[in-house]
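*Asks:* predicted model follows, preceded by the sequence.
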Amino acid sequence: MPLELVPVRCLTDNYAWLLHGNGRTALVDAPEAAPILAELAARGWSLDQIALTHHHADHIQAVPELVAQTGAAVIGNAEDAARLPPLDQAVRPGERFALCGEEAEVIDVSGHTVGHVAFHLPGSAMVFTADSLMALGCGRLFEGDAAMMWASLSRLNALPAETLVCSGHDYCRGNGAFALSVDPGNAALRERLAETAAGARPCAPSTLAEERATNPFLRVAELADSLGLAGAPEATVFAELRARKDRF
């Protein structure tokens, strides 16, 4: 049975993600303690694990308070441990570990930062991507380069189409506006934006199938001609899209 998934809005536009099942509760990323603790209390859940995707403050700053309040074990990338809060369990890309009693795969999604990881739970068809693959977009390249991010997105894009993509921010308005500017004839994109604007659906989670159909950063093959890059390597098309988004 799939784990129960609860998005928790934090700060201005962050998402934290609570998982519950098998008698355990886990959190992916810790932007702000108060809304997370309130959600736990409302549901009568005790927090057992905190899994961290990357070192940026808006994803880890609530860890000390949450650990003090709950005693939860902290999990993160061993290769970025020096920039994360103290880890009780250090994991590496390619490894698997138990999250809420379910097998989770650690995926290297460096680009936004070097050492950024995603957590894929195949049994529940979920992937926690934070600031790598995002709803209708992808994260800015603060530490890595375009080739690194394209490789990361390609790894995520190889997951099953029904996988829920649980990203780190609600950037749907800005991402959607950019997507429409480079892919104006995309009917699926227009429908998704209309549903989001009407409040008929949240920004996240989305399915990987939806991202393949509407996210320009997964549609480089379809957009190459209109960008003047017909025949160029996909990584080159991605780099051009990312540069355009940075200027948008």
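*Replies:* Received it, and whenever you're ready, just let me know what you need.

*Asks:* rest of the way, CA atoms for contacts and neighbours
*Replies:* Noted.

*Asks:* can you list contacts of the lengthiest helix in the chain?
*Replies:* The residue-count maximum for a helix in the chain (DSSP state H) belongs to helix 234-247. Residues outside helix 234-247 that contact it (C-alpha atoms under 8 Å, 6 or more residues apart in numbering): 140, 146-147, 150, 178, 216-217, 220-221, 224, 227, 229.

*Asks:* make it 7 Å
*Replies:* Outside helix 234-247, the residues that touch it by C-alpha atoms under 7 Å, 6 or more residues apart in numbering are 146-147, 150, 178, 217, 220-221, 224, 229.

*Asks:* for stretch 99-108, same thing?
*Replies:* For stretch 99-108, contacts defined as C-alpha under 7 Å, 6+ apart pick out 19-22, 24-26, 92-98, 116-121, 152.

*Asks:* could you do stretch 38-45 as well?
*Replies:* For stretch 38-45, the external contacting residues (C-alpha under 7 Å, 6+ apart) are 25, 46.

*Asks:* mind listing what's buried in that stretch?
*Replies:* Neighbour counts over stretch 38-45 (16 or more other C-alpha atoms under 10 Å) mark residue 45 as buried.

*Asks:* and whatever helix or strand residue 151 lives in, how far out from the chain's middle?
*Replies:* For residue 151, the host element (DSSP states H and E) is helix 146-157. The chain centre lies 13 Å from the centre of helix 146-157; the measure is C-alpha atoms, centre = their mean, to the nearest Å.

*Asks:* now do stretch 189-198
*Replies:* Relative to its chain's centre, stretch 189-198 lies at 20 Å (C-alpha atoms, centre = their mean).

*Asks:* now do the end-to-end distance for stretch 193-207.
*Replies:* Using C-alpha to C-alpha, to the nearest Å, the end-to-end distance of stretch 193-207 comes to 15 Å.

*Asks:* correction: the previous question concerned stretch 24-44.
*Replies:* End-to-end distance for stretch 24-44, by C-alpha to C-alpha: 12 Å.

*Asks:* also stretch 101-118?
*Replies:* 18 Å.

*Asks:* and that stretch, which residues are buried?
*Replies:* Within stretch 101-118, judged by 16+ other C-alpha under 10 Å, the buried ones are 102-118.

*Asks:* going by residue numbers, what spans are helices in this protein?
*Replies:* With helices called from DSSP H, the chain shows them at 33-43, 57-60, 63-70, 146-157, 172-182, 187-197, 208-214, 220-223, 234-247.

*Asks:* check which helices and strands the fourth one is in contact with.
*Replies:* Yep, that's helix 146-157 we're talking about. helix 234-247 (3 or more C-alpha pairs under 7 Å, 6 or more residues apart in numbering; DSSP states H and E).

*Asks:* second structure follows, compare the two:
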Amino acid sequence: MHVVPLPALADNYIWLLHDDSGHAIVVDPGEAGPVEDALHARKLKLRAILLTHHHNDHIGGAGALRKAHEVPVYAPEDDRISIATHRVRDGDALALTQPFARFQVMAVPGHTISHIVYAGTGVLLCGDTLFSLGCGRLFEGTPAQMFSSLQRIAALPDNLLVCCGHEYTAANGRFAQTVEPDNAALKQRLDEVAKLRAQQQPSVPATLSSELACNPFLRVNSESVIDWCRRHGAANEPVARFAALRSAKDVFQA
């Protein structure tokens, strides 16, 4: 399976997955144009659209693509996603034949109440729940919900490629360095990101194993993150530590 991030809008990524036979899936198409261009350039046939949550920068192009290609649209149970043809929910196993791909559907409330991710076929299609070196803002959910969602993600196979919805890695990394300034894996990751961005290349996907080593929102039980939380008055329990990290990131400027 080939995994291709398509830049869209200001800083979004639409994810294009395709096999060697020309069959493709598109994930979170915030606009249709980049998808149509990629399908044409690679001589691909669109077979399905997967959506993670209702925000327009993730679904804005789905209607046009569905109409043009007459494909199913898989989405969470949320009336705000009216374009859906198939609803999927936590625990569902989604099997697509063209291309051959299998995904486990997981409910991950936090960024939005109905957010889902798709895990399988070597990838984690995580929308705005997990970013490289960061996580999504809590627009609808609670810190406890988002912490639980991230813990579920952290328990997945660590060789999955994290395919997130935005190019936020460098900015997330600047915050992560203030939390864990002595994290060697984080420094190595940021050096890699700087080289990629200097070449105008995407910083994602990254492996889940890399995120477990570098992303403070997945590391709330590590001693260095606990030390940071202690200095910020929130060291006693994991959800409080997560909430302190998220609140600090919300106002972080660098």
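*Replies:* Right, received. Where do you want to start? All values derive from a computational prediction rather than experimental measurement.

*Asks:* TM-score for this pair?
*Replies:* The TM-score (TM-score structural alignment, normalised by the length of structure 1) is 0.93; 242 aligned residues with a C-alpha RMSD of 1.5 Å.

*Asks:* so the longest helix of structure 1 matches what in structure 2?
*Replies:* The aligned range for helix 234-247 of structure 1 in structure 2 is 238-251, by TM-score structural alignment.

*Asks:* average distance between the matching stretch and structure 1?
*Replies:* Following superposition, stretch 238-251 of structure 2 is found to deviate from structure 1 by 0.7 Å on average (mean C-alpha distance after the TM-score superposition for structure 1).

*Asks:* check the offset of that stretch from the chain's centre.
*Replies:* 19 Å.

*Asks:* and if you look at stretch 51-62 of structure 2?
*Replies:* Between the centre of stretch 51-62 of structure 2 and the centre of its host chain there is 13 Å, according to C-alpha atoms, centre = their mean.

*Asks:* ok, and for it, which residues are buried?
*Replies:* Result for stretch 51-62 of structure 2 [16+ other C-alpha under 10 Å]: buried residues 51-55, 57-62.

*Asks:* for stretch 196-205 of structure 1, same thing?
*Replies:* Buried positions in stretch 196-205 of structure 1, judged by neighbour count with 16+ other C-alpha under 10 Å: 196, 203-205.

*Asks:* give the buried residues for the longest helix of structure 1.
*Replies:* For helix 234-247 of structure 1, a neighbour-count test (16+ other C-alpha under 10 Å) marks 234-242, 245 as buried.

*Asks:* now the angle between helix 172-182 and that helix, please.
*Replies:* 120 degrees (axes from the mean of the first three to the mean of the last three C-alpha atoms, to 10 degrees).

*Asks:* residue 12 of structure 2 corresponds to which position in structure 1?
*Replies:* Alignment note: residue 12 of structure 2 maps to residue 14 in structure 1; criterion TM-score structural alignment.

*Asks:* is it true that its match touches residue 171?
*Replies:* No. Using C-alpha atoms under 7 Å, residue 14 of structure 1 is not in contact with residue 171, being 9.1 Å away.

*Asks:* so between those two, which is more surrounded?
*Replies:* Remark: of residue 14 of structure 1 and residue 171, residue 14 carries more neighbours, 22 against 18, as counted by other C-alpha atoms under 10 Å.

*Asks:* and that one, what is it in contact with?
*Replies:* 31, 168-170.

*Asks:* could I get those residues as CSV with distance to residue 5 of structure 1?
*Replies:* Output for these, formatted as CSV (distance: C-alpha to C-alpha, whole Å):
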residue, distance to residue 5 of structure 1
31, 17
168, 14
169, 16
170, 17
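
*Asks:* shared with structure 2, which of the residues you listed?
*Replies:* Contacts conserved in structure 2 for the contacts of residue 14 of structure 1, using both residues aligned by TM-score structural alignment, their matches' C-alpha atoms under 7 Å: 168-170.

*Asks:* what stretch of structure 2 does stretch 149-156 of structure 1 fall on?
*Replies:* Under TM-score structural alignment, stretch 149-156 of structure 1 corresponds to residues 146-153 of structure 2.

*Asks:* quick one: contacts of the matching stretch?
*Replies:* Contacts to stretch 146-153 of structure 2, defined as C-alpha under 7 Å, 6+ apart, come from residues 108-110, 218, 239, 242.

*Asks:* need those residues in a markdown table with distance to residue 8 of structure 2, can you?
*Replies:* Putting those into a markdown table (distance: C-alpha to C-alpha, whole Å) gives the following:
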| residue | distance to residue 8 of structure 2 |
| --- | --- |
| 108 | 24 |
| 109 | 24 |
| 110 | 24 |
| 218 | 27 |
| 239 | 33 |
| 242 | 30 |
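
*Asks:* list just the nearest of those residues to residue 209 of structure 2.
*Replies:* Nearest to residue 209 of structure 2 among the contacts of stretch 146-153 of structure 2 is residue 218, at 10.6 Å by C-alpha to C-alpha.

*Asks:* number of nearby residues for the closest one?
*Replies:* Per other C-alpha under 10 Å, the neighbour tally for residue 218 of structure 2 reads 22.

*Asks:* roughly how far apart are it and residue 246 of structure 2?
*Replies:* Taking C-alpha to C-alpha, one finds residue 218 of structure 2 at 12 Å from residue 246 of structure 2.

*Asks:* what's the answer for residue 147 of structure 2, then?
*Replies:* On the measure of C-alpha to C-alpha, residue 147 of structure 2 and residue 246 of structure 2 end up 10 Å apart.

*Asks:* what do we get in structure 2 for residue 194 of structure 1?
*Replies:* In structure 2, the residue matched to residue 194 of structure 1 (TM-score structural alignment) is residue 191.

*Asks:* check residue 4 of structure 1 too.
*Replies:* Using TM-score structural alignment, the equivalent of residue 4 of structure 1 in structure 2 is residue 2.

*Asks:* pull the contacting residues for the aligned partner of residue 207 of structure 2 in structure 1.
*Replies:* By TM-score structural alignment, residue 207 of structure 2 lines up with residue 207 in structure 1. Contacts for residue 207 of structure 1 (C-alpha under 7 Å, 6+ apart) come out as 161-165.
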